[in-house]
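Participant: please work out how this folds:
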Amino acid sequence: MKLQLNGVMTDTQATTLADLLQAEGLGEAKVATAVNGSFVPAAARTMHVLHPGDSVEVLAPMQGG
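Facilitator: Predicted coordinates:
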């Protein structure tokens, strides 16, 4: 399926957000996720089904002051 990951068109076999993160090497990373502009908490990623054309954003936390 084709979807956008951080603004880049990507072809993936992942069916859930958790599967996509695992496939991208981010399965254990502490990241924030959103699909089509809506925040998806870590606890909901295994149940969040992806669809062709979805826009997925994965953001790493930043430290600063």
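Participant: every contact and neighbour count from this point should use C-alpha atoms.
Facilitator: Fine.
Participant: residues in contact with stretch 27-41: which ones?
Facilitator: 18-19, 21-22, 42, 48, 54-61 (C-alpha atoms under 8 Å, 6 or more residues apart in numbering).
Participant: list buried residues within the residues you listed.
Facilitator: For the contacts of stretch 27-41, a neighbour count by 16 or more other C-alpha atoms under 10 Å gives the buried set as 18-19, 21, 48, 54-57.
Participant: sequence B follows; please return its structure for comparison with A:
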Amino acid sequence: MKVTINGNAGELPDGMTVAEAVRTLTALTSGVAVAVNDVVVSRGSWESTALAENDRVEVLTAVQGG
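Facilitator: Below you'll find the model as predicted:
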């Protein structure tokens, strides 16, 4: 299926979940937020939220510094 992640169009397997998509982008286990089609997906819902054709996904990671 075609999806856009962080502004980049690409192909993902049908039925891929938010959790699986996040794992393809980062190994971080904390400090990560996800929105699908401009709606924030709570971390507790990542495993059960399947992505669909033409979804827009934004994966944000917290950055610390000064």
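Participant: TM-score of the superposed pair?
Facilitator: Overlay of the two chains. TM-score (TM-score structural alignment, normalised by the length of structure 1): 0.82; 65 aligned residues with a C-alpha RMSD of 2.0 Å.
Participant: follow-up on the earlier one: mind putting the buried ones among the contacts of stretch 27-41 of structure 1 in a markdown table, distance to Lys30 of structure 1 included?
Facilitator: As requested, these are exported to a markdown table (distance: C-alpha to C-alpha, whole Å):
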| residue | distance to Lys30 of structure 1 |
| --- | --- |
| Ala18 | 12 |
| Asp19 | 15 |
| Leu21 | 11 |
| His48 | 17 |
| Asp54 | 22 |
| Ser55 | 20 |
| Val56 | 16 |
| Glu57 | 14 |
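Participant: which among these gets closest to Asn6 of structure 1?
Facilitator: Taking C-alpha to C-alpha as the measure, Asn6 of structure 1 lies nearest Glu57 of these, at 4.8 Å.
Participant: checking my notes, that closest one in a helix, right?
Facilitator: No - counting by DSSP: H, G, I helix; E, B strand; the rest coil, one finds Glu57 of structure 1 to be strand, located in no helix.
Participant: so what's it up against?
Facilitator: So Glu57 of structure 1 contacts 5-7, 33-35, 37 (C-alpha under 8 Å, 6+ apart).
Participant: right, and Ala19 of structure 2 touches Glu47 too?
Facilitator: Yes - using C-alpha atoms under 8 Å as the test, Ala19 of structure 2 is close enough to Glu47 to be in contact (5.2 Å).
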